[in-house]
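Enquirer: using only what follows, build the 3D model:
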Amino acid sequence: MVNGDFAKLTRKHGIKISAGFACTVEEIGLAVGEKVGHGSIKSLARMNSAVVIFLDQVEKVNCVIETGITKNGQRRVIHSLLSGTGQEINNRAKPDQEAGVQELQTALQGMQGRRAPGIDGLSVEFYKAYWDVLSNDLLDVFNESLASGSMPVSCRRAVITLLPKKGNLQDINNWRPVSLLCVDYKLLSKALATRLGRAVEQVIHRDQTYCVPGRSMVDNVHLIRDVLEVSSSLDINTGLISLDQEKAFDRVEHSFLWKVMEKFGFSAGFIAKIKNMVWRKDGFKYLGVFLGKEIVVLKNWEDVTEKIEGKLSKLDVSNSETPGLTVALCRSKTLCLQQLVDAVGPELSDAQALGSLLGLHSVRVAQRILQLWSQILCPEEKRLLRSYGQGGARPDPADPFPEIYLSPGLGELTGPLL
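Expert: You can find the predicted model right below:
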C-alpha cells in the first residue's frame, strides 16, 4: 500500500506507484534519483540509504515493511544488524583454521619497523632477519597456545608509557597511554585481525565504513549530502546530530563483545582465540621494580625509593631546608637562571641581592640557597656562567646554554629554576 506521507513522495515528483504495488527500496531510490535529478549521485546504494532514512522519518519504517516492501519476493527488514549467517562467515573467512607459516609471514611483512619493542626487547627487524630460523618454532607455540587457551608469558605482558598530545602537559588528559607490546603478540594478533577482516564486511552495516576493507569514509559524506538533498526536495525537516564518545574503546565490556561475535555467527573456537589474546593482570619485576597491578609489599620498594630519594634530594633545592622558596621565586617572578645570574652575579655569591630580589629577611637563608645552587653546578657549568657574566657569551633564544642544569629536565638558561 502507498499511503500517508509516503504517497507524498510519489505525487510531488510524478512517480507513479499504484496502490498495493510491492516495490523494493532500490526501485524507490532509482525513481527518486531520476525524478529529483541527483546527477551527482554515483552510487545507487547511497540513494537507497537516503530513501530508507526518509521512509524511517515519515512512515517509521515498520509501516512500510508491513505494507509490502520486499526483496526477491521475500519480506525483509531494511536496517538489519545481521547481513549474513554464521555458516557464511565460516565458509568464506575460515577463522577457525590453525595458523600457517605463510599467514604469519604475511602479517610480519605488513608490520612497520623502527618501533619501540616490548619488554623482551626484540624488534620487528629481529624477527624479519631471523624468520627462517624462528618461523616453524613460533608457529608451533602459537597453535599450541591457542589450542590450550594459555598464551606465552611474552604475549600476556605490556608496559604502558605516556606520550604527550598537545596543550597543557600538566593536565593528565593531555597524555596518551601507549602499550609497548612484544612483537610475537602483535604478530599473532595481526594474523587473527586479518582473518576477522575477511568477515567484517558481512556483519558490519554498509553505512559503517571505517576499518572495513573495500569501503571509504567518503561514502558517508556523500550519504549525508544526499539525505539533505532528498529532505530539501520533499520539504522534510531534517537535523544532523554528531556524537563523539570519549574513550569509546574503554567503554565496551569484553563480555558484550563475545556475545556480539556469537550473535554475528562467529564460532566458539574463533571467539576463544580472541579471548586468549586479552591481557591479564600479571605483575613482575623488571630491573628490581615491580610492574603490573599486583599488590606488592612495601618493603619490596624500600631500597628503590631510598636510592631515588637520595638522587632527588641533590637536585631539589626547594626542600625543607629552604621552606617557601618556590613561593618566593614565583612571587618575585624570578623563574629562570638568567634572571638569577643578572641579580646575584655569575659566581652566585651575592646573598643580599638575592634577599632583596626574593623578599627574604634572612641573609643566612639566602646564602644557604646560593650554596645549594652552586653545589649543583659542575666546573664546566660554572665556567659558562662566568663567561656569560663577563659578556663573553649570550643566551641563544633557540638553544641558550644547553649544558646548564639546575633541576631534573632543565636544559637551558631560560628554563625554570625548580
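Enquirer: all contacts plus neighbour counts: C-alpha atoms, from now on.
Expert: Noted.
Enquirer: contacts only, for the nearest residue to S135 once chain neighbours are set aside.
Expert: Leaving aside its sequence neighbours, S135 sits nearest to V101 (C-alpha to C-alpha, 6 or more residues apart in numbering; 6.5 Å). Taking C-alpha atoms under 8 Å, 6 or more residues apart in numbering as the criterion, V101 is in contact with 135-136, 139.
Enquirer: now V101: how far from F290?
Expert: Look at V101 and F290: by C-alpha to C-alpha, to the nearest Å, they are 36 Å apart.
Enquirer: which SSE is L340 in?
Expert: In the assignment (DSSP states H and E), L340 maps to helix 337-344.
Enquirer: what's the next secondary structure element after the helix or strand hosting N91?
Expert: For N91, the host element (DSSP H and E) is helix 86-93. Per DSSP H and E, the first helix or strand lying C-terminal to helix 86-93 is helix 101-109.
Enquirer: please give the structure of this sequence too, so both can be compared:
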Amino acid sequence: MLSGVRVVSFTHFLQGPSATQLLADVGAEVIKVEPPSGAFERTWSGPDAFLEGDTSVFFLLGNRNVRSLTVDLKDPAWLEVVLKLVAEADVLVESFRPGAMDRLGLGWSRLHELNPRLIYCSLSGYGSDGPYRDRPGQDVLLQSMSGLASATGSASTPPTPVGASLVDQHAAVLGAFGILAALHGRERSGVGSLVESNLLNAALDLQIEPLNYFVNGFTGIRSESGISSPYYKAPYGVFATSDGHLTLSLNSLETMAAVLEDPWFAEVGEHRSYERREEVNERVAQHLSQQPTDHWEQLFARHRVWFAPVNTYGDVVADPQVRHNKSFTTFEHPEAGTVTVLAHPVTYDGVRPGVRHIPPDLGAANEDVLRTLGYDSDQVELLQSSILSRRASR
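Expert: Next comes the predicted model:
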C-alpha cells in the first residue's frame, strides 16, 4: 500500500523502530541510518535474549522489512550522502533527544527547505520543548509520571507498572498514524509537515477514559478487593478460583444473581453497584473460590457471562484464536536460525503483511543506496572504506 514511499529512519530503542516497521510492513522503503557501531538495539536485549550469533531478539522484533545504511555523520562526505538521500525522500523519522538532529545539521527547518515535500516525524519522550524536554524518556518512567502506575493494582499494593512496554508501542502507532495523515495531507497541499509523537502524550492517550472522568470531577479510588479500575462497577477484575484465576467484566448484578444462584446480588440493585462495589466483588470472590476454573468457564460460556481466562504467555501462544489469527510469524535468519516474532497487527483484505526482508545486517544496503544516489565505484569504495576504518577504531 505504501509502495513508492521512501522513509529515512534515524531511530533506535523501540518507539522509533516499531513505527517505521509498521510502515515497512505495508510496502514503504525504509532505510535505517545507523552509525558505524550499529543501532543500540543490535547489542541490547532486555533479558539478555540473544540467539545464535549474538543476534539480539530486541533488534529482530522491530526491524523487519527495512534496509540498513551505515554512515558517519561526523564526516562531511557522509553528511552529503544523507542530505542527498533526504532530498529524494518522502518521510524522515527520528527518535533522538530533542535538539540532536539540529546539531547534526538535520533539523526540520533545514530539511524542509531542502525538500519542501518531506514529512518530518520526531519521536521523543516528552515533546520537542517544555520543562521536561531534556529528561530521559523510557516506558516505565512514563507509566509512572502519567498516573498509569498509580491507577494499577489494589489499594493495599504499591503503584504497579504493567508488564509490557505499552507506552513505547502506542507512541509508535501514533507516530505512524501521524505520518500517514501527513502523507494524505500532502496529496492535497503538495507540502510536507512536521509530525511529533511522544511517550507522554501516548501514556495519557492510553488513559482516555479514566483521565476524562477525573478532569470532569469524578475521582476514582483503587479497590481493596482488586477491582482493576478505580472507575468501574463490580464485578470487575481478576478472581481466584479453587485452582486458578478468571477475569470478569461488565456483567449486571441480575446476571450474577441468576448465574451464581444468589439473590443477594439482585437485592443490592444495579443503581448501587458502584457504591457497594467492594461488597459485590468480595461476594463474587467467595463464589468463584469454591469451584475450579474449568467449571466456571463452562457455566459462564453457557450464560454468556463476560469472562476471560488469565493466560500466561505460554497459554497465549497456544491459544486457538491467536493461532487462527496468525498473530505470530517466522522467518529464517542466517545466524539465528528460525525466528518467531509478532506479525503486523492489521489485516488487509484478510491478509497480514509478511516478512519481505529479514532484519538487515549492519550496512547491508550501503552499496546499493550509494549507487542509487549516483555515486560511482571509486566514490563508493572510498566511502565504504571510511566506515570500515571507523568501525575498526572502536
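Enquirer: kindly provide the TM-score of these chains.
Expert: Once superposed, the chains reach a TM-score of 0.22 (TM-score structural alignment, normalised by the length of the second structure), with 150 aligned residues with a C-alpha RMSD of 7.3 Å.
Enquirer: nearest to N62 of the first structure, of the contacts of V101 of the first structure?
Expert: N62 of the first structure has its nearest neighbour among the contacts of V101 of the first structure in L139, at 50.9 Å by C-alpha to C-alpha.
Enquirer: how close does the residue nearest to that closest one when sequence neighbours are not counted sit to V58 of the first structure?
Expert: Spatial nearest neighbour of L139 of the first structure, chain neighbours left out: V101 (6.5 Å); criterion: C-alpha to C-alpha, 6+ apart. Here V101 of the first structure is placed at a distance of 55 Å from V58 of the first structure (C-alpha to C-alpha).
Enquirer: what about the helices in the stretch 101-250 of the second structure?
Expert: Shown for the stretch 101-250 of the second structure, the helices assigned by DSSP state H, counting those that start in this stretch span residues 108-114, 139-145, 166-189, 199-205, 208-215.
Enquirer: could you identify which of these is most buried?
Expert: Across these, averaging neighbours per residue (mean count of other C-alpha atoms under 10 Å) puts helix 199-205 on top, at a mean of 22.
Enquirer: helices or strands up against that one?
Expert: helix 139-145, helix 166-189 (3 or more C-alpha pairs under 8 Å, 6 or more residues apart in numbering; DSSP states H and E).
Enquirer: what's the longest helix in the first structure?
Expert: Using DSSP state H to define each element, the first structure has its longest helix at helix 183-203.
Enquirer: now the angle between helix 101-109 and that one, please.
Expert: Put simply, helix 183-203 of the first structure runs at 100 degrees to helix 101-109, going by axes from the mean of the first three to the mean of the last three C-alpha atoms, to 10 degrees.
Enquirer: next SSE downstream of helix 183-203 of the first structure?
Expert: Tracing the chain past helix 183-203 of the first structure, the next element assigned as helix or strand by DSSP H and E is helix 218-233.
Enquirer: other SSEs contacting that next one?
Expert: helix 44-59.
Enquirer: in the helix it packs on, what's buried?
Expert: With burial defined by 16 or more other C-alpha atoms under 10 Å, the residues of helix 44-59 of the first structure counted as buried are 45-56, 59.
Enquirer: and the strands in the stretch 151-300 of the second structure, which stretches?
Expert: Per DSSP state E, counting those that start in this stretch, the stretch 151-300 of the second structure has strands spanning 194-198, 237-240, 245-248. These are given in chain order.
Enquirer: and the last one, what does it pack onto?
Expert: Which is strand 245-248 of the second structure. Packed against strand 245-248 of the second structure, as judged by 3+ C-alpha pairs under 8 Å, 6+ apart, are the following elements: strand 237-240, strand 307-309.
Enquirer: follow-up on the earlier one: of the buried residues of helix 44-59 of the first structure, closest to L196 of the first structure?
Expert: Taking C-alpha to C-alpha as the measure, A45 is the one of those closest to L196 of the first structure, at 24.3 Å.
Enquirer: quick one: that closest one from V32 of the first structure, how far?
Expert: When distances are taken as C-alpha to C-alpha, A45 of the first structure and V32 of the first structure turn out to be 13 Å apart.
Enquirer: give me the number of residues near K190 of the first structure?
Expert: Other residues within reach of K190 of the first structure, judged by other C-alpha atoms under 10 Å, total 19.
Enquirer: wait, which of the helices of the stretch 101-250 of the second structure is closest to T20 of the second structure?
Expert: Closest approach to T20 of the second structure among the helices of the stretch 101-250 of the second structure (C-alpha to C-alpha): helix 166-189, 7.1 Å.
Enquirer: what's the end-to-end length of stretch 290-307 of the first structure?
Expert: Terminal residues of stretch 290-307 of the first structure are spaced 16 Å apart (C-alpha to C-alpha).
Enquirer: rewinding a little: what's the helix holding L340 of the first structure packed up against?
Expert: Helix 337-344 of the first structure is packed against helix 351-358, helix 379-389, with contacts defined by 3+ C-alpha pairs under 8 Å, 6+ apart.
Enquirer: tell me which residues in that helix are buried?
Expert: Residues 337-341, 343-344 are the ones in helix 337-344 of the first structure that count as buried (16+ other C-alpha under 10 Å).
Enquirer: just those now: which is nearest L325 of the first structure?
Expert: Compare each of the buried residues of helix 337-344 of the first structure with L325 of the first structure using C-alpha to C-alpha and the shortest gap goes to L340, at 13.4 Å.
Enquirer: ok, the closest one to G355 of the first structure distance?
Expert: In terms of C-alpha to C-alpha, L340 of the first structure sits 11 Å off from G355 of the first structure.
Enquirer: in which helix or strand would I find V8 of the second structure?
Expert: In the assignment (DSSP H and E), V8 of the second structure maps to strand 6-10.
Enquirer: so which bits of the helix or strand encompassing E381 of the second structure are buried?
Expert: When secondary structure is defined using DSSP H and E, the element that contains E381 of the second structure is helix 377-392. Going by neighbour count (16+ other C-alpha under 10 Å), the buried part of helix 377-392 of the second structure is 380, 383-384, 386-387.
Enquirer: could I get those as CSV with distance to S189 of the second structure?
Expert: As requested, those are exported to CSV (distance: C-alpha to C-alpha, whole Å):
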residue, distance to S189 of the second structure
V380, 37
L383, 37
Q384, 39
S386, 41
I387, 39
